[in-house]
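[1] turn this into a structure:
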Amino acid sequence: MRKWYLFVILLHGVLFGLGQEKVTLNGYIKDGLSGETLIGANIVVKGTGKTVTSNNFGFFSITLKKGKYQLTCSYIGYQTKEFELDLNNNTEQLLQLLPNSASVLQDVTVSARRRDNNVKTAQMGKMELSVNTAKALPAFLGEVDILKTLQLMPGVRNAGEGNAGFYVRGGGPDQNLILLDDAVVYNTGHLFGFFSVFNSDAIKNVSLIKGGMPAQYGGRLSSVVDIAMKEGNNNKTQIDAGIGLIASRFSIQGPIKSKKSSFIISARRTYIDAITKPLISKSSDFYGSGYYFYDLNAKMNFQISEKDHLYISGYFGRDKFNFNNAARSFKTLIDWGNTTSTVRWNHVFNKKLFSNTTLVYNDYHFNLNGAQNDFNINLSSGIRDLTAKTDFDYYASPEHKLKFGAQFTFHTFLPNIVSGNQDSVVFTPNNASKKFAREWAVYLQDDWEINSKLKLNLGLRYSLFQQTGQYTNYTRDNNGNKLDSTVYGSGQIVRQYGGLEPRATLRYTLDETSSLKAGITRNLQYIHLVTNAGSSLPTDLWVPSTLRVKPQLSWQYAAGYFKNFNNGMFETSLEVYYKTMENQIEYREGYTPSLKDPEEEFVFGRGWSYGAELFINKVKGRLTGWIGYTLGWTWRKFPDLNQGEKYPSRYDRRHDLSVVANYTINDKWKIAGVFVYGTGNAISVPERFYFIGGVLSQQYSGINAYRMRAYHRMDIAATYTPKPKKERKYTTNWVFSLYNAYSRANPYFLYFDQEGSAANGTLNVSAKQVSLFPVLPSVTWNLKF
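    Next up, the predicted model:
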């Protein structure tokens, strides 16, 4: 009888548990002062092990059984909010977090980090960068640069001295998907790559994903840098300005309609041209030469209803370089830049389903005009996209968060268009190699909390790429002469590629502060940047997959151990990876620019990279910062290069070390320092010199058979924030910094100098190193009111 009694009680409990009604808590997480939505803020339901993270628009949803709950909401750099809710019905909640006061010391400031989020999520290789962190670090010539800050992370290496370009886990610059409000930015460099196009005053959030790319991202092999622009303060008007050594910035933001809509406009311009102009006299052969760049970011957002939100944003940036040489009657004008515009509509269908529909236009162009005497030449190239996409977040249960969507992009490529004239003779060869393509993708992913130990992020993406007409394919003989052609009409498919791109990452929790993770990712890349240089330059060409050019394909395998120490004061991780890359592209040996279609000069091969990354991040206390170390190998093998033997890629760097430190002295002073060390770049050099017919000739080594000297540098900065005795409506600070503080002569490139004469046997050929930057001091004044 007792057994039956226990059975009835057990059955009643099971039935009661199954039948217990559940309710949903959803809403937005925002900055309590500006009204900006917070991306990736974390809500923890105490005592349940349930958590939820806000999406890219600050929206969250979590389903729980009816009852009373203690919840904690936190975000980097914000005060943690703890509150109690009695959930008896579906509840919509606006959660507002307050930024930490500038006068609060660092041990309090960072206590609002998402607790052990690096350990608990299934995502691997993801780094989130605070713009305030970037602003606190020493800056090259005083210009805060988020891309250079990303270079200080393990697995990310810089493209060269002072350059904003970067490579991730052995991949090239084109293998990084860089998004600004969902718009692809194809060229990220100002001043031939020394500064990035991203004005920190206009940026809200930056995230880098270099391992286990989620399924909503595609089209690149190595990484994603997702950058969100600020939406604008919807409570009050705010002005930020800064004056530096080479550039000034100005931003204004404020409400259009209080609490309902807002705007931000942010502009930046360098005045290198104004500084150098007085130094070049009118009698100089170089009078009229100059360079400048400028940026303009703008964004508006409108809350149309409780369920609908509209965002309109754009970016416009240009570089202009003039060079005159009166002695040779030569002048040139080079300009290049990006234009992007994004329209996004958010809609909340119900408590669990959120959608974002996006229309994007982006354009990158490069143009060169040169003239000497009566001869003129013009060279232009670029890429233009029109994109439509829709994404859905479905919070099925606390255990399952689904994300799915679709995307379409129409590409227009201008790999090379050359024209010119001499007097009345017009030079317009039939070399306009404009190409068109359509790119499609659909995806589905599930962030699945299997149990308290196991969490799986499983995604599947299918992509399709079609090269379309108008297009003419030429058949040539061995001398490059055209023999025959095939003409494709407008919209006609020339070549089609496609395939599945599965992604999976698994987290196994060891205890509350440590976990193991593993991931596998397959990526297809249909557009390619082909370059002769070691870094991305405006003259580099974007080309699509075509009849000759196949899409790049990679498999990446990664595993890691993640551990936090001392109550979350230290976050550490050790990740290892192995990546294969098929259909890599280089120019053939001996290539020189011509009027032929550039893809006829390509050769194809494969690459692979592997390594280990160590990351130690101190996030609490007056002293914060991190140590990032990468041990890596990157190889390439092309049948038509280096006699078919493997060689180190130009992106290969055996050792890469970054040490970053921030220290808060008091309310007025903060200091920061950065030290970087890297193995020297791999290069090809002449090994033998000899005379043929009285002309000095040289025989080169195998590709990248030698290395330049190791690179190392220290930067330091101090930020002074005066505290006036009387309260005022504005605040200011001064940032003093030294780039390359001990004036290390780091190698930029090598050249070979001849001394003496071959005729009397005294000829000596020696390698000379060119270095760019000695110690460079800078000062920047910032104003905010």
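[2] only C-alpha atoms for contact and neighbour calcs from this point on.
    Noted.
[3] now the helix or strand hosting Ser248: buried residues?
    Applying DSSP states H and E as the criterion places Ser248 in strand 247-257. Within strand 247-257, the residues that count as buried by 16 or more other Cα atoms under 10 Å are Ala247, Ser248, Arg249, Phe250, Ser251, Ile252, Gln253, Gly254, Pro255, Ile256.
[4] all helices of the stretch 201-350 of the chain, in order?
    272-276 (DSSP state H, counting those that start in this stretch).
[5] surely Glu586 meets Thr531?
    Yes: in this structure, Glu586 is within contact of Thr531 by Cα atoms under 8 Å, at 7.5 Å.
[6] now the buried residues of strand 247-257 as CSV including distance to Thr475?
    Compiled in CSV, the buried residues of strand 247-257 are given as follows (distance: Cα to Cα, whole Å):
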residue, distance to Thr475
Ala247, 51
Ser248, 53
Arg249, 53
Phe250, 54
Ser251, 54
Ile252, 57
Gln253, 57
Gly254, 59
Pro255, 60
Ile256, 59
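[7] so which of the residues you listed is the closest to Lys482?
    Ala247 (50.3 Å; Cα to Cα).
[8] burial check on Gly40, number of neighbours?
    Each residue near Gly40 was counted by other Cα atoms under 10 Å, and the total is 22.
[9] and the closest residue to it other than its chain neighbours, what does it touch?
    The spatially closest residue to Gly40, leaving aside those adjacent along the chain, is Ser54, at 4.8 Å (Cα to Cα, 6 or more residues apart in numbering). Going by Cα atoms under 8 Å, 6 or more residues apart in numbering, Ser54 touches Tyr28, Ile29, Leu38, Ile39, Gly40, Ala41, Asn42, Phe60.
[10] quick one: which of these is most hemmed in?
    Ile29 (30 neighbours).
[11] could you pull out the helices for the stretch 351-500 of the chain?
    Going by DSSP H, counting those that start in this stretch, the stretch 351-500 of the chain shows no helices.
[12] can you show me the strands along it?
    353-372, 375-397, 400-422, 425-427, 435-449, 454-468, 471-476, 482-488, 493-511 (DSSP state E, counting those that start in this stretch).
[13] the structure of the following sequence is requested for comparison with the preceding one:
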Amino acid sequence: MLALVPGTLLAQEQAKPSTTKASRSAGNVTLSGYLRDAATGEALIGASVFVKSLGVGGTANEYGFYSLTLPKGSYTFTYTYVGYAPTEETLELTGNLTHSIKLNVQRVQTDEVLVLGKQPDQNVKSVETGVNRLDMRQVKLVPALLGEVDLVRNIQLLPGVTTVGEGATGFNVRGGGIDQNLILMDEAPVYNSSHLFGLFSVFNPDAVKDLKLVKGGIPAAYGGRLSSLLDIRMKDGNSQRLGVSGGIGVVSSRLAVEAPIVKDKSSFIVAGRRSYADVFLKAIPEQKNNQAYFYDLSAKANYTLGEKDKLFLSGYFGRDVFKFGDLFQNNWGNATGTLRWNHVFNSRLFMNVTTLASKYDYALGIPNGSQGFEWRSNINDYSAKADFEFFQSPQSTLRFGVSGIYYTFQPGHVTPTEKSSIFRELKLDAQRATEWAAYVDEERQFGPSLSVQLGLRVSMFENRSKGTFYDYVGERGRQLLPINGQQFEGKPVASYPNLEPRLSMRYSLTESASLKASYNRMVQYIHLISNTTAATPLDVWLPSTRNIKPEHADQVSLGYFQNFKNNAYEASVEVFAKRMDNQIDYINGANTLLNTQLESELLYGQGRAYGAEFFVKKAEGRLTGWVSYTLSRSERQVDGLNRDKWYANKYDKTHVLAVVGVYELSPRLSVSSTFNYSTGVATTYPDSRFTYQGLQVPVVGDDARNNFRVPAYHRLDLGATLKGKHNPDRRWQSSWTFSVYNVYGRRNAFGMYFRQKADNPAQTEAVRMSMFGTVLPSIAYNFNF
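    As a prediction, this is how the structure comes out:
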């Protein structure tokens, strides 16, 4: 069987001449429908159907919809999904038939724990490259920081994914910045994926159904970022009965409620989470005016209008709040809303129409007094799109669609909190922009061994802001001077059309081995302005302008994929090379905050990233887990920096190793561990000094950029999960999770700085900054009924 990419279902055929001839006969009919969980009604993304007599089959799309074209006749269909009991049905196909299936969870699995919720051989048989999925059941077994199950922290255990350090916002993929990742939650973009300054992500594990990370071979339906796509799908809600789940941990507690509105027709889920450090602060008299907490709320509802129509409404709201009396306050948060309509025109044509809104904003300031002020900034995104899937034949699936985005940016607005404040109101010009796109993408099977996915995306970006825009002149590497100010109102400030071709190929060497290759052209029109190694909530999003050009990336990748022992073991090696232009960097000492002439301090250059990713996974048995190792480089060349020579960028890590293991000691008890090692991040340190009035002043010589590295990072974590006694007649199920983070207490360097020695100001010393320098044990209680 040659299966396809998760998200489509297209009949794939073995090398049987009789089958090929029959499948092209004029008597073809189409079987279509939805594949769902029998207990909850959730769509089973990537569930498969197979006709053994013909050797054809395929998988369901993101909404559980499948379509399979066959010659008329009687067939036995086998429906399967990892962790579910297979179901067989014999159907007589005399005409097009709509037939939905519900699969039951496989309650007893002897000596088998599966790591990823997908087809066991999907990594070999699909045309996708650079794709990883995480199963939420596996994520919840991996050791967690302070008991908080975290999706982004688990993503960082995959090949090609790194972070600049503990407490850093977001993640980096194949040498790209955090703003170069397109993060979607139920198709709505999330502009800041972190709580608590990067320690935890905003995604509540109780509300997430499916997670897919794409690092190469990104389909033409997606654009706007250079490095990766993180596609997160929320649960639809239990359409069969009331379900409640949650947990109590060291940092936060969470609760999720899901239930049918109309059984088998409509359901909802509401999941909330809140930390409670502020509750303990109020109990301490000297801390009672301080606040430090985060919360998030995820909600989703769906309604089946009929056999061909279904509506989905989902939203996310989250915020971090910090206040230190009258000295300082800071808060930031995301809000998203998505309305989707699925429509089945006929058994071969599926449509999804989406409208959405996403907002990210932050505020900081001093609440009271003569220095009181409040600073606010935000980015808003309003989008609409229509996506179509046409199952043309057993050998071909066509996808096409259109989209439009309207952006608004407020880089900064400062207001005094009192009349006596020394601050005066300052408001940077708001900016507006539109982004339009259309795409077409076809996946086709050429014989029993070769599959090709060919796509083209056409995009158009226009900056439609009002205000005065300048050209800039001066010496590269130094602050530029604005000239030729031009007023814009009613006409585009800048327009950028682009073509973005995509190509992925898979060639099967054997039933368990394949070669894959892909090429991507990506364009990014909006940019995160961040002049720090680790991005912060205060960084500013800006659109492309006359001076800030769109970023482009061309990436090629080649991979070898091999499974062993009936898919119990999975192995792959992928090599990639990526070339980027219009990469943003900054002059030394650049001021990126509330700068009305920010473009005068920006520099632009080219980037390159290349490397190899090795991945070995054991997917079955009492011991499961994986080992990933990435060898790569990521560099920049910017005129005016580092004597115009190439230098390692701040996301470059030559060696990255992750080892993950989960061992099932008994049906109730499992233990787990993770080990991380990576090269230290590149940073700029002084390499000489001079004496001024008796003090030693450090100097970066020769205009060097990122000329040193912090010490290598490594960490070992341990965890254990103890389930309550199993009683099939009792709905209440519970478990305890125990974890020890940073087992041997290493003080991994987040950064380094230099200062005069207290006892001898004529000398300087290097000081290591660490987010965690000790062992962190934790415990959490989880339940569901």
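[14] circling back: give the equivalent position in the second structure for the residue nearest to Gly40 of the first structure.
    Alignment note (TM-score structural alignment): Ser54 of the first structure maps to Ala60 of the second structure.
[15] what number of residues lie near Arg730 of the second structure?
    Arg730 of the second structure, neighbours per other Cα under 10 Å, totals 8.
[16] where do the strands sit along the stretch 501-650 of the second structure?
    Under DSSP E, counting those that start in this stretch, the stretch 501-650 of the second structure gives strands at 513-524, 526-529, 540-543, 551-564, 569-586, 602-618, 623-638, 647-648.
[17] wait, what's in contact with the nearest residue in space to Ile269 of the second structure that is not next to it in sequence?
    Leaving aside its sequence neighbours, Ile269 of the second structure sits nearest to Glu258 (Cα to Cα, 6+ apart; 4.1 Å). Going by Cα under 8 Å, 6+ apart, Glu258 of the second structure touches Gly237, Asn238, Leu242, Gly243, Val244, Ser267, Phe268, Ile269, Val270.
[18] gap between the closest residue to the last one other than its chain neighbours and Asp381 of the second structure?
    When you say that, I think you mean Val270 of the second structure. The spatially closest residue to Val270 of the second structure, leaving aside those adjacent along the chain, is Ala299, at 4.4 Å (Cα to Cα, 6+ apart). From Ala299 of the second structure across to Asp381 of the second structure, the span is 19 Å (Cα to Cα, to the nearest Å).
[19] again with Val139 of the second structure
    For Val139 of the second structure, the distance to Asp381 of the second structure - Cα to Cα - is 30 Å.
[20] same list (the strands of the stretch 501-650 of the second structure) but as JSON lines, adding mean neighbour count and distance to Trp732 of the second structure.
    Output for the strands of the stretch 501-650 of the second structure, formatted as JSON lines (neighbours: other Cα atoms under 10 Å; distance: least, Cα to Cα, whole Å):
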{"stretch": "strand 513-524", "mean neighbour count": "24", "distance to Trp732 of the second structure": "44"}
{"stretch": "strand 526-529", "mean neighbour count": "20", "distance to Trp732 of the second structure": "46"}
{"stretch": "strand 540-543", "mean neighbour count": "22", "distance to Trp732 of the second structure": "46"}
{"stretch": "strand 551-564", "mean neighbour count": "21", "distance to Trp732 of the second structure": "38"}
{"stretch": "strand 569-586", "mean neighbour count": "20", "distance to Trp732 of the second structure": "35"}
{"stretch": "strand 602-618", "mean neighbour count": "21", "distance to Trp732 of the second structure": "31"}
{"stretch": "strand 623-638", "mean neighbour count": "22", "distance to Trp732 of the second structure": "27"}
{"stretch": "strand 647-648", "mean neighbour count": "23", "distance to Trp732 of the second structure": "53"}
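[21] would you convert those into CSV that also reports distance to Thr87 of the second structure?
    What follows is the strands of the stretch 501-650 of the second structure, written out as CSV (distance: least, Cα to Cα, whole Å):
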stretch, distance to Thr87 of the second structure
strand 513-524, 27
strand 526-529, 47
strand 540-543, 50
strand 551-564, 25
strand 569-586, 25
strand 602-618, 26
strand 623-638, 26
strand 647-648, 53
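[22] quick one, which of those strands gets closest to Ser377 of the second structure.
    strand 540-543 (7.6 Å).
[23] and that closest one, which stretch of the first structure?
    Against the first structure, strand 540-543 of the second structure falls on residues 541-544 (TM-score structural alignment).
[24] ok so, going back, which of the strands of the stretch 351-500 of the first structure sits closest to Tyr591 of the first structure?
    strand 400-422 (15.4 Å).
[25] contacting residues for the alignment partner in the second structure of Tyr711 of the first structure?
    Tyr711 of the first structure maps onto Tyr713 of the second structure when the alignment is built from TM-score structural alignment. With contact set as Cα under 8 Å, 6+ apart, Tyr713 of the second structure has these partners: Asn676, Tyr677, Ser678, Thr679, Gly680, Asn748, Ala749.
[26] so which of the strands of the stretch 501-650 of the second structure gets nearest Asp361 of the second structure?
    For those, proximity to Asp361 of the second structure was assessed by Cα to Cα; strand 540-543 is nearest, at 9.8 Å.
[27] gap between the most centrally placed residue in the first structure and Arg653 of the first structure?
    Geometric centre of the first structure, nearest residue: Val225, 3.2 Å, by Cα atoms, centre = their mean. Distance of Val225 of the first structure to Arg653 of the first structure, computed by Cα to Cα: 21 Å.
[28] also Lys68 of the first structure?
    Remark: distance between Lys68 of the first structure and Arg653 of the first structure (Cα to Cα) = 55 Å.
[29] which of these two has more neighbours?
    Arg653 (23 against 11).
[30] which residues does the more buried one contact?
    Leu631, Gly632, Trp633, Thr634, Gly678, Thr679, Gly680, Asn681, Ala682.
[31] go on, Ala513 of the second structure?
    The contact partners of Ala513 of the second structure, taken as Cα under 8 Å, 6+ apart, are Val124, Tyr560, Phe561, Gln562, Asn563.
[32] could you dump the strands of the stretch 351-500 of the first structure into JSON lines and include distance to Phe7 of the first structure and mean neighbour count?
    Listed next are those as JSON lines, based on distance: least, Cα to Cα, whole Å; neighbours: other Cα atoms under 10 Å:
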{"stretch": "strand 353-372", "distance to Phe7 of the first structure": "40", "mean neighbour count": "20"}
{"stretch": "strand 375-397", "distance to Phe7 of the first structure": "30", "mean neighbour count": "19"}
{"stretch": "strand 400-422", "distance to Phe7 of the first structure": "32", "mean neighbour count": "19"}
{"stretch": "strand 425-427", "distance to Phe7 of the first structure": "94", "mean neighbour count": "12"}
{"stretch": "strand 435-449", "distance to Phe7 of the first structure": "31", "mean neighbour count": "21"}
{"stretch": "strand 454-468", "distance to Phe7 of the first structure": "31", "mean neighbour count": "22"}
{"stretch": "strand 471-476", "distance to Phe7 of the first structure": "76", "mean neighbour count": "14"}
{"stretch": "strand 482-488", "distance to Phe7 of the first structure": "76", "mean neighbour count": "11"}
{"stretch": "strand 493-511", "distance to Phe7 of the first structure": "34", "mean neighbour count": "19"}
